[in-house]
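Novice: Can you look at this prediction? I've put the sequence above it.
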Amino acid sequence: MSAKPLVFIDGDQGTTGLQIHERLSGRGDLRLLTLPEHDRKNAARRAEAINHCDIAILCLPDAPAREAAASITNPAVRVIDASSAHRTDPLWVYGLPEMSAAQSTRIAQAQRVSNPGCYPTGAITLLRPLVQAALVPADYPIAIHAVSGYSGGGRARVEAHEGPCALDAPAFQIYGLQLEHKHTPEIEQHAGLSHRPFFLPSYGSFRQGIALTIPLQLRHLPPHTTGAQLHACLAQHYADAAHVEVIELADAQTMAQLDPQVLNGTNQLRLGVHINERRGQVLLSAVFDNLGKGASGAAVQNLDLMLHHAATK
């Protein structure tokens, strides 16, 4: 790799691509390559660009992302795919550094990295350590409810809320009622679940941010499991994670509400364990920016891991 690696953003006019470009544009340790508007749909020009760069970041719908990855003939090119096209593909490294002690190294060394989905980022960081510790059974009937800012729906939904017809945009909208949301297999696989979780997403009339919750009944967990044990497991797992924080147990117990926008503009993820001992119920929560740790921030975090590894080779 050259002294200043060349990073190609394919699809830099979409919501995620624009955010990645903004995060990288002021940096002096890399060069950015984007295509002029008249070349963006030119397959030959895009193939030339992707084969000329050091690392490509694909900010495309699933089908074009697969086509872009297939167009790579230069074995030195490394890829971060921000679409959902490769998130359950065993040939791609899943780009969630905090999921295990070895994952950052795997991402750093990978040729192909699939950036996590926004909702799965919250669900997997909550569930995976608890399932691995056998505090939550892999076959527990998991139910995940989440509300995202409307930017999670891409340019069309942003236009609906910010364009000339914004007054007609719904204040709140639940979707995915067919229970076939494309993020569900990703959550099942990377959280270590043995059965498909129930996942119901929604959009609010705010631009960005996510609040995701997962209810648990203590009576359905292994005998004598407590909410404090669940919290301790998460706190230990993320003790050294720079971008994931676990709310102190006492603070979580006094919280009256979750603000999905509180971490907007950051790459941080905040996890909580809210316990009602008398009722035998626990609520797991995750709050983060769907355009930050849920998309562009995560992509830049993975890019930095890959760049650092290349610089030290």
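Specialist: Structure received.

Novice: only C-alpha atoms for contact and neighbour calcs from this point on.
Specialist: Fine.

Novice: All the helices of the chain, residue numbers only.
Specialist: 15-24, 43-52, 62-70, 103-109, 118-132, 154-162, 184-191, 227-237, 249-254, 297-312 (DSSP state H).

Novice: winner for burial among the ones you listed?
Specialist: The highest average neighbour count among the helices of the chain, using mean count of other CA atoms under 10 Å, belongs to helix 118-132 at a mean of 24.

Novice: now the helices of the chain in CSV, with distance to residue 260?
Specialist: Listed next are the helices of the chain as CSV, based on distance: least, CA to CA, whole Å:
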stretch, distance to residue 260
helix 15-24, 19
helix 43-52, 36
helix 62-70, 27
helix 103-109, 27
helix 118-132, 12
helix 154-162, 17
helix 184-191, 20
helix 227-237, 20
helix 249-254, 15
helix 297-312, 16
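
Novice: among those helices, which is nearest residue 3?
Specialist: When the helices of the chain are compared for distance to residue 3 using CA to CA, the nearest one is helix 297-312, at 8.1 Å.

Novice: For the closest one, name the packing helices and strands.
Specialist: helix 15-24, strand 78-81, helix 103-109 (3 or more CA pairs under 8 Å, 6 or more residues apart in numbering; DSSP states H and E).

Novice: Okay, one more to line up with it:
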Amino acid sequence: MTAKVFIDGEAGTTGLQIRERLEKRRDIELVSIAHEKRKDADERQKLLNSADAVILCLPDDAAKEAVALIENGKTKVIDASTAHRVAPDWAYGFAEMSNDQRDKIAASRRISNPGCYPTGFIALVRPLVEAGIVPRDWPLSVNAVSGYSGGGKSMIAEFENTGAPEHTSVPFRIYAMAQKHKHAPEMREYTGLAHGPVFAPSVGRYLKGMLVEVPLPLWALKAKLADVHGALARAYEGERFVKVASLEEASATKTLDPEGLNGTNELKLYVFGHDEEARLVALLDNLGKGASGAAVQNMNIALGLDEGAGL
């Protein structure tokens, strides 16, 4: 029997990518609201309650409203918004984060999809905190650049609608300078840090792809480059979608293209530098492992399907 899946908000950037990953699969049945009933609250509630899994691709308030409409105890929800990412009764949907995270996702009816920036940051930092290499109260910073699709429809329009009043031609820009970015809480929560990092996000003139960087003064941490690499390699040994480049590969790498893993659900981690200082870098597709790919992976785990199906 196939599982019934409803994408609430399938017309958005993430929703479209999820649908593309799911529509050719034979182990699930995609259900959609009829065009003429898009504003019919009763029809939407009916679909939310009839599905085995619902993937929410909505703004935060709308996501909370959708969850409130689900009255049965069977529908599993994967929420791609930021509304529930640090909620205690929701499983955090980064399956590779810890040894028992897949079990938590599989057992939960409520799963929050991670943010794209936090996926890279948590992947780099959590194993180092757990290994005692980075103290929980260490002052970390994270620098990152994303393609403009990370800003949703409004930012995509800003970069692509040539001739429109809001169109921009800048090649690169920083943003969120007030240091109140919506991804900050999960960065702290799921790394075990006592304080969140100083987060410096930016956007470039390309559609998708992401680099997340964490600099480490190894001289102050009294750690060696091999210690850092070893902790990361052990944390993700045998993982299908998260890989750690060898120190030899990192040493031979002269540059990294933020679009290098586009169209995949992969996340690749690099440890650059020497025994005095390290530059940790995560490479991923902000619409792949950073959004739609992670949502499909979480749905697969939640429904007991092949984790890599559609990915």
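Specialist: Sure, I can see it. What you are looking at is a predicted structure, and each value in this text was computed from that prediction instead of being measured.

Novice: TM-score for this pair?
Specialist: Laid over one another, the chains give 0.95 as their TM-score (TM-score structural alignment, normalised by the length of the second structure), with 304 aligned residues with a CA RMSD of 1.4 Å.

Novice: Let me know which of the helices of the first structure is the nearest to residue 204 of the first structure.
Specialist: helix 154-162 (10.2 Å).

Novice: mind putting the helices and strands packed on helix 297-312 of the first structure in a markdown table, distance to residue 33 of the first structure included?
Specialist: Formatted as a markdown table, those follow (distance: least, CA to CA, whole Å):
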| stretch | distance to residue 33 of the first structure |
| --- | --- |
| helix 15-24 | 10 |
| strand 78-81 | 14 |
| helix 103-109 | 21 |
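
Novice: Which among the ones you listed is found nearest to residue 297 of the first structure?
Specialist: Distance to residue 297 of the first structure, taken as CA to CA, is lowest for helix 15-24 among these, at 7.3 Å.

Novice: Can you say which of the helices and strands packed on helix 297-312 of the first structure is nearest to residue 216 of the first structure?
Specialist: Of those, nearest to residue 216 of the first structure by CA to CA is helix 103-109, at 27.2 Å.

Novice: Summarise which helices and strands that closest one is packed against.
Specialist: strand 93-94, helix 297-312.

Novice: matching residues in the second structure for the first one?
Specialist: By that I understand strand 93-94 of the first structure. Under TM-score structural alignment, the match for strand 93-94 of the first structure in the second structure covers residues 91-92.

Novice: what's that stretch in contact with?
Specialist: 85, 86, 101, 104, 105, 108, 110, 111, 112, 113, 114 (CA atoms under 8 Å, 6 or more residues apart in numbering).

Novice: could you dump these to CSV with distance to residue 44 of the second structure?
Specialist: What follows is these, written out as CSV (distance: CA to CA, whole Å):
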residue, distance to residue 44 of the second structure
85, 24
86, 26
101, 31
104, 28
105, 25
108, 23
110, 19
111, 20
112, 21
113, 22
114, 25
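
Novice: Which pair of the residues you listed spans the longest distance?
Specialist: 108 and 114 (15.4 Å).

Novice: between the two, who's got more neighbours?
Specialist: residue 114 (28 against 16; other CA atoms under 10 Å).

Novice: What residue in the first structure is paired with the more buried one?
Specialist: Match for residue 114 of the second structure (TM-score structural alignment): residue 116.

Novice: Thought residue 295 was touching that match, still the case?
Specialist: Yes - Residue 116 of the first structure is within contact range of residue 295, at 7.4 Å (criterion: CA atoms under 8 Å).

Novice: What's the separation between the spatially closest residue to residue 60 of the second structure that is not a sequence neighbour and residue 97 of the second structure?
Specialist: Computed as CA to CA, 6 or more residues apart in numbering, the closest residue to residue 60 of the second structure that is not its neighbour in sequence is residue 83, at 4.8 Å. Noted for residue 83 of the second structure: a distance of 20 Å to residue 97 of the second structure, by CA to CA, to the nearest Å.

Novice: List just the one of the helices of the first structure that sits closest to residue 277 of the first structure.
Specialist: The nearest among those, by CA to CA, is helix 227-237 at 7.8 Å.

Novice: Which part of the second structure matches that closest one?
Specialist: Going by TM-score structural alignment: helix 227-237 of the first structure matches residues 225-235.

Novice: ok now that stretch, how far from the chain's centre?
Specialist: Here stretch 225-235 of the second structure is found 22 Å from its chain centre; the criterion is CA atoms, centre = their mean, to the nearest Å.

Novice: do stretch 171-178 of the first structure as well
Specialist: 20 Å.

Novice: which residues touch that stretch?
Specialist: Stretch 171-178 of the first structure is contacted by residues 200, 201, 202, 203, 204, 205 when judged by CA under 8 Å, 6+ apart.
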